[in-house]
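[1] 3D, please:
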Amino acid sequence: MANLPKRRCLAPPSDTTATASLDRFLESALAMADPSISIGLSLERILDSTPLQSDKESILDVATRLASALMDASKRSTRKLATAHNLSVWPLTADLTIKVFSMLDTESVCFAAATCSLFSRCASDSLCYANIDLTRSVAKVTNPIVSTMIQRAGKNLQSIKVGRLPQDNNRLDKSPLTGSCLAALVSDGGAAGLLLRKLHLHNLKMKDYNPCSALMACKNLAELEIVGMDGWLDVILRIICKYCHSIERLCLQALGECLCHVEDLTKSCPLLSSLSLRGFGIGDDILSVLIKGAQGLKYLDLSGSLYFSGSFLSDLGKGGGANSLETLILRDCINLRAREVSLFLSAVLYGDWKQLRYVDISNRKGLVVPRGSSGPRTRCAIEVSQVLQRRPDIRLIADYPSEICFYGDCTNSPSPSSDSDSGSSSSDTLSCSLIDSSSSSEEEDSYLSGARLFPII
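    You can find the predicted model right below:
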């Protein structure tokens, strides 16, 4: 049988013709001097030649979708062109760019990521989120944003600072963040929490989730700062004593809250070198035990504290419990007595507190003295003057209201030498007033009976 020629198979329809036709259409449209007018007139002619209203509406719908698709394609092409340009002109490699971004604050990294695709890829690296700081962000920061950043940091996570810093000492300026923003520290068996070394929480809302479970996962934490989370701090302190034994710097600030477990810090946190307890109700006996037990304590800030009178200072000086202390801040402590301050300064002059280099005993309302007694006022004035003259290695800050001066005439008050290394200004201890107690007795108890209260900074 003779071989007959095979029939040619019909090829499947190809999009080549349609694509070429569309390319020619776009080339023609883009080549027009003013394509908007020409395309508009062409669309009107098509509509005029279409008799049915439904067909006209369908044509307009297709034209609208075509215009939208053309706009989106144009934007994508613009971004691709910009990315190619940035890649050609950006002088740094991707590794160096990531290293530079890792040195920026978190908000700047986010702004850089929104600039172009090149920066977005570099800013998504985990190194850029090793130190998360959103306390100064002007944009609204939400819990999912913080959680995403923690997850993005991965194994490079080192520090987290979230919340809203107080503005003009406004304690009611709460952050929109809540405790649940830290939930990512507990996920995956608390892997992220084990990596964390520094945690700052400012004015968070504790309504849906408290930070205690997150702190339990942060067993290697070296620095913790919590401000404005009243009602939780005593619980948090117990968590610190139980789980966070590597703490070196601890800063807690509240409004009149009493701490019941603060003396346990010395046993649980042997590396503690900096302690700030601002605005708490703490007695002299607890402070004496605390500081004597913290052998390596170098920095102590008790600003705005409510209860102690200052007698713990004498106990520490006699027992040598403050040999390592370099900085002592007792600013605006409500019940701080002039007599105890005088005894403390006298001990400084006689050789105690050898490592001390900075002291702040300022008070917006003055110190507490018994009514009718001028002895504590005079002795305190003399001791302040002598410390400024004989211990230039110590910077003494003692700013008080100017209505009553220690020396009678502020202009004749002695001031530290201008060439000393103390760094104290000429305003130190020049204008100082003391609060008179309402009690007529000059005994020790009269100091606390008439103490005036005032807002805490």
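[2] alpha carbons only for contacts and neighbour counts from here, please
    OK.
[3] can you map out the helices along the stretch 301-450 of the chain?
    Ranges of helices in the stretch 301-450 of the chain, per DSSP state H, counting those that start in this stretch, are 311-319, 338-349, 375-390, 446-449.
[4] Please provide the structure for the following sequence as well, for comparison with the first:
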Amino acid sequence: MDNAALDAALSACSSLLDLEIIGLHVELKQTLESVSEHCHLIERLFFESSKTGRDDSLKLPICNELVNNCSHLAFLALRGFKLHDVKARVLVKGFRKLKYVDFTTSYSITGAFLKNLGGSAGGNLLEVLILRDCMHLKEVEVARLFSAVLAGDFKKLRHLDICNREGLASDGDWYCRCYSPSFIPVERLLAVRPDFCLLAEFPPEGSFAEIDQMVGNDVNSGFSEPYSLSSRTSDGSLFMTSEFSYNSDQGSGNEDSQDLSFVANDESSDEVDFLSG
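    Predicted coordinates:
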């Protein structure tokens, strides 16, 4: 099934509530255009790229159209796309019923899209946020998210996945990776969110260079003994757990670091207020 065939199928599905796409060779841009045009009642959208890390087709106008035309969306999973922060922000901020977000292996996301989203505008209904294996996810942005949670934002967030088989990126140098969750204020989080579930597994320090080499040789990477983060309170209850392993068949999708200079000339800059301040 190609883009045209999928559009034809969706055109007959005006009452569609749930759409899951895995393994089809269709573009993100064309697919979201079709959903936006034909499926105004959709509540759940799960789309996993068939060419992990190489689909960069999505543009801001399509994000805006999807937000405006599919206002019932509560579950959004876009996995394996080059989804820049500015586009992720438009989507998360725009959907007023959004509770579940999964951007697994979205290689361009740094986490900056979450800034100031946990209050009254966008993101305040989020219950589940999955940023697993987002290669450009930054330690500083994750730390900022925790600060926002401690300050009372993201009040309904109960599940966060920041596991990364290549570690988190440092603020100044993308190749300098963070392999330790020591920056996470576990005790303080536990005090304000006793039901919060955090998944934060990272590989042993120094593994990133080996992975980069393996990816260059088109070899799939995996870890049989990933770093497992768990913390027990004084009464012995488990706060953080992980149920996953890193035996993955997805490549790294290594690319040049783009930091926050990703807004193309043909894109609107209306949604980049989070870059300042």
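[5] in the stretch 1-150 of structure 1, which spans are helices?
    Remark: helices assigned in the stretch 1-150 of structure 1 by DSSP H, counting those that start in this stretch are 16-31, 35-48, 53-89, 94-102, 106-113, 117-123, 143-153.
[6] okay if I get those as JSON lines plus mean neighbour count?
    JSON lines is the format used below for the helices of the stretch 1-150 of structure 1 (neighbours: other C-alpha atoms under 10 Å):
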{"stretch": "helix 16-31", "mean neighbour count": "11"}
{"stretch": "helix 35-48", "mean neighbour count": "12"}
{"stretch": "helix 53-89", "mean neighbour count": "12"}
{"stretch": "helix 94-102", "mean neighbour count": "17"}
{"stretch": "helix 106-113", "mean neighbour count": "18"}
{"stretch": "helix 117-123", "mean neighbour count": "19"}
{"stretch": "helix 143-153", "mean neighbour count": "18"}
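[7] Show me the one of those helices that comes nearest residue 397 of structure 1.
    Nearest to residue 397 of structure 1, of all these, is helix 106-113, at 35.5 Å by C-alpha to C-alpha.
[8] can you name the residues of structure 2 that the closest one overlays?
    Alignment of helix 106-113 of structure 1 against structure 2: no match, by TM-score structural alignment.
[9] now do stretch 342-357 of structure 1
    Going by TM-score structural alignment: stretch 342-357 of structure 1 matches residues 143-158.
[10] if we can go back for a sec, nearest approach to residue 244 of structure 1 belongs to which of the helices of the stretch 1-150 of structure 1?
    Proximity to residue 244 of structure 1 (C-alpha to C-alpha) singles out helix 143-153 among the helices of the stretch 1-150 of structure 1, at 19.8 Å.
[11] The helix or strand just after that closest one versus helix 143-153: what angle between them?
    Going down the chain from helix 143-153 of structure 1, the next helix or strand is strand 159-163, by DSSP states H and E. Per axes from the mean of the first three to the mean of the last three C-alpha atoms, to 10 degrees, the angle that strand 159-163 of structure 1 makes with helix 143-153 is 170 degrees.
[12] what packs against strand 159-163 of structure 1?
    Where contact means 3 or more C-alpha pairs under 8 Å, 6 or more residues apart in numbering; DSSP states H and E, strand 159-163 of structure 1 is packed against strand 131-133, strand 198-202.
[13] Just tell me the aligned range of that strand in structure 2.
    On structure 2, no counterpart of strand 159-163 of structure 1 exists by TM-score structural alignment.
[14] Kindly report the same for stretch 244-251 of structure 1.
    Mapping stretch 244-251 of structure 1 onto structure 2 (TM-score structural alignment) gives residues 39-46.
[15] Between the two ends of that stretch, how far is it?
    This stretch, stretch 39-46 of structure 2, spans 14 Å end to end (C-alpha to C-alpha, to the nearest Å).
[16] Just give me how far it sits from the chain centre.
    19 Å (C-alpha atoms, centre = their mean, to the nearest Å).
[17] give me every residue that touches residue 29 of structure 1.
    By C-alpha atoms under 8 Å, 6 or more residues apart in numbering, the contact set of residue 29 of structure 1 is 35, 39.
[18] Would you quantify the distance from the most centrally placed residue in structure 2 to residue 95 of structure 2?
    In structure 2, the centroid-proximal residue (C-alpha atoms, centre = their mean) is residue 103; its distance is 2.7 Å. Between residue 103 of structure 2 and residue 95 of structure 2 the computed distance is 15 Å (C-alpha to C-alpha).
[19] cool, and residue 178 of structure 2?
    Distance, residue 178 of structure 2 to residue 95 of structure 2, by C-alpha to C-alpha: 32 Å.
[20] do residue 27 of structure 2 as well
    For residue 27 of structure 2, the distance to residue 95 of structure 2 equals 22 Å [C-alpha to C-alpha].
[21] ok, those two, which is more surrounded?
    A direct count of neighbours by other C-alpha atoms under 10 Å for residue 27 of structure 2 and residue 95 places residue 95 higher, at 24 against 19.
[22] Next one: the aligned residue in structure 1 for the more buried one from residue 324 of structure 1, what distance?
    In structure 1, residue 95 of structure 2 lines up with residue 294, judged by TM-score structural alignment. Per C-alpha to C-alpha, residue 294 of structure 1 is found 9 Å from residue 324 of structure 1.
[23] Kindly report the same for residue 250 of structure 1.
    17 Å.
[24] sorry, back to before: wait, what's in contact with the match of residue 95 of structure 2?
    Per C-alpha under 8 Å, 6+ apart, neighbours of residue 294 of structure 1: 266, 270, 272, 273.
[25] How many neighbouring residues does the third one have?
    Right, residue 272 of structure 1. 24.
[26] That one in helix, strand or coil?
    coil (DSSP: H, G, I helix; E, B strand; the rest coil).
[27] which residues does it contact?
    Counting by C-alpha under 8 Å, 6+ apart, residue 272 of structure 1 has contacts 246, 247, 248, 249, 250, 266, 294, 296, 297.
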